[in-house]
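# sequence first, then the predicted structure:
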Amino acid sequence: MARILAVDFGKVRTGLAVTDELQIIASGLTTVNTKELIAFLKDYLNKEDVELILVGEPKQMDNTPSESEALIKPFLSQLQTFFPSIPVKRVDERFTSKMAVQTLIDSGLKKKQRQNKALLDEVSATIILQSYLYNQ
């Protein structure tokens, strides 16, 4: 089996998470400057076998797309252009940021450490991936 990669796309930073080869465990991979995301993915996907890319789908409470969806559309086009053989699925990412904050609190991190936005983005991507695995 190959890995599944999850993307919590952001205007400035993008959190990434990945499964093990057996697709059992979701782990945070890293946070990348969004401007460098495609270059990072080219390098990563050249080294690792990934069979699916999950991209968070930001929605409002009434299920309409949030404002940030407009930023994600060009990224989705780039994924299709640069990695046409890897399917892309969208995953509802409502509440992942709040869940990530709570996860950091529960893990015992001090307030100063929890203010690390890069860590928050990585944890959010991990939650997106874990929710996908759980619902399979």
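Here it is on my side, so go on.
# from here on, contacts and neighbour counts on C-alpha atoms
Will do.
# in this structure, which spans are helices?
Listed in chain order, the helices of the chain (DSSP state H) span 37-47, 69-82, 96-106, 111-114, 117-134.
# take this one as well and set it beside the first:
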Amino acid sequence: MGRILAIDYGTKRTGLAVTDDMQIIASGLTTVDTKDLLAFLKDYTVSENVEKFVVGEPKQMDNTASESEVFIQKFIEKLSKAIPDIPVVRVDERFTSKMAFQTMIDSGLKKKQRQNKALIDEISATLILQSYLASNS
């Protein structure tokens, strides 16, 4: 079994999370400047056995695609060309940023720490991955 890597794509920075090799535990990996994302993923997949990419799918409350979906689709096209052997799966990511922020509050992080948008992105990617694991267990 390989790892599953989740991507919370953003136009400026992207949060990443990954499972263990047994695909049981989802952990935050890092946040990467989006301009460096493909290079990071290529390097990571060379050193780690990644079986699948899970990319967040932002939707409006009425289930239509959000404005950022256009950018995500372009990224997925580039990703599929750059790393064609690893399939891409989409997961609804509604509310993950709000849930990430609440997670930070619940874990006792100070206000200054909660303003770290990179940490929010990484936690959001972890929530996307946990959602995927829960729906496929």
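Here it is on my side, so go on. This structure is a prediction, so every number in the text was calculated from the model and none was measured.
# TM-score for these two?
With the length set by TM-score structural alignment, normalised by the length of the first structure, the two chains reach a TM-score of 0.99; 136 aligned residues with a Cα RMSD of 0.4 Å.
# could you dump the helices of the first structure to a markdown table with mean neighbour count and distance to Thr14 of the first structure?
Output for those, formatted as a markdown table (neighbours: other Cα atoms under 10 Å; distance: least, Cα to Cα, whole Å):
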| stretch | mean neighbour count | distance to Thr14 of the first structure |
| --- | --- | --- |
| helix 37-47 | 13 | 7 |
| helix 69-82 | 13 | 11 |
| helix 96-106 | 16 | 13 |
| helix 111-114 | 12 | 17 |
| helix 117-134 | 23 | 6 |
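# okay, the ones you listed in a markdown table with distance to Ser27 of the first structure next?
Output for the helices of the first structure, formatted as a markdown table (distance: least, Cα to Cα, whole Å):
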| stretch | distance to Ser27 of the first structure |
| --- | --- |
| helix 37-47 | 15 |
| helix 69-82 | 22 |
| helix 96-106 | 13 |
| helix 111-114 | 18 |
| helix 117-134 | 6 |
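# Leu54 of the first structure is nearest to which of those helices?
Leu54 of the first structure sits nearest to helix 117-134 of all the helices of the first structure, at 7.3 Å, using Cα to Cα.
# got a list of contacts for the closest one?
4-8, 13-19, 23-31, 54, 56, 91-93, 96-97, 99-101, 104, 114 (Cα atoms under 8 Å, 6 or more residues apart in numbering).
# with stretch 44-51 of the second structure instead?
1-5, 86-87.
# just name the closest of those residues to Thr64 of the second structure, please.
Pro87 (23.6 Å).
# so what's that closest one up against?
So Pro87 of the second structure contacts 51-53, 80 (Cα under 8 Å, 6+ apart).
# one step back: separate out the buried members of the contacts of helix 117-134 of the first structure.
Among the contacts of helix 117-134 of the first structure, the ones that count as buried by 16 or more other Cα atoms under 10 Å are 4-8, 13-19, 26-31, 54, 56, 91, 93, 96-97, 100-101, 104, 114.
# apart from its neighbours in sequence, what residue is nearest Ile72 of the first structure?
Spatial nearest neighbour of Ile72 of the first structure, excluding adjacent residues (Cα to Cα, 6 or more residues apart in numbering): Phe9 at 6.9 Å.
# go on, Phe101 of the second structure?
Using Cα to Cα, 6+ apart, the nearest residue to Phe101 of the second structure is Ile120, at 6.4 Å.
# then Gln78 of the first structure?
Spatial nearest neighbour of Gln78 of the first structure, chain neighbours left out: Ile38 (7.8 Å); criterion: Cα to Cα, 6+ apart.
# now which residue in the second structure aligns to that neighbour?
In the second structure, the residue equivalent to Ile38 of the first structure is Leu38, according to TM-score structural alignment.
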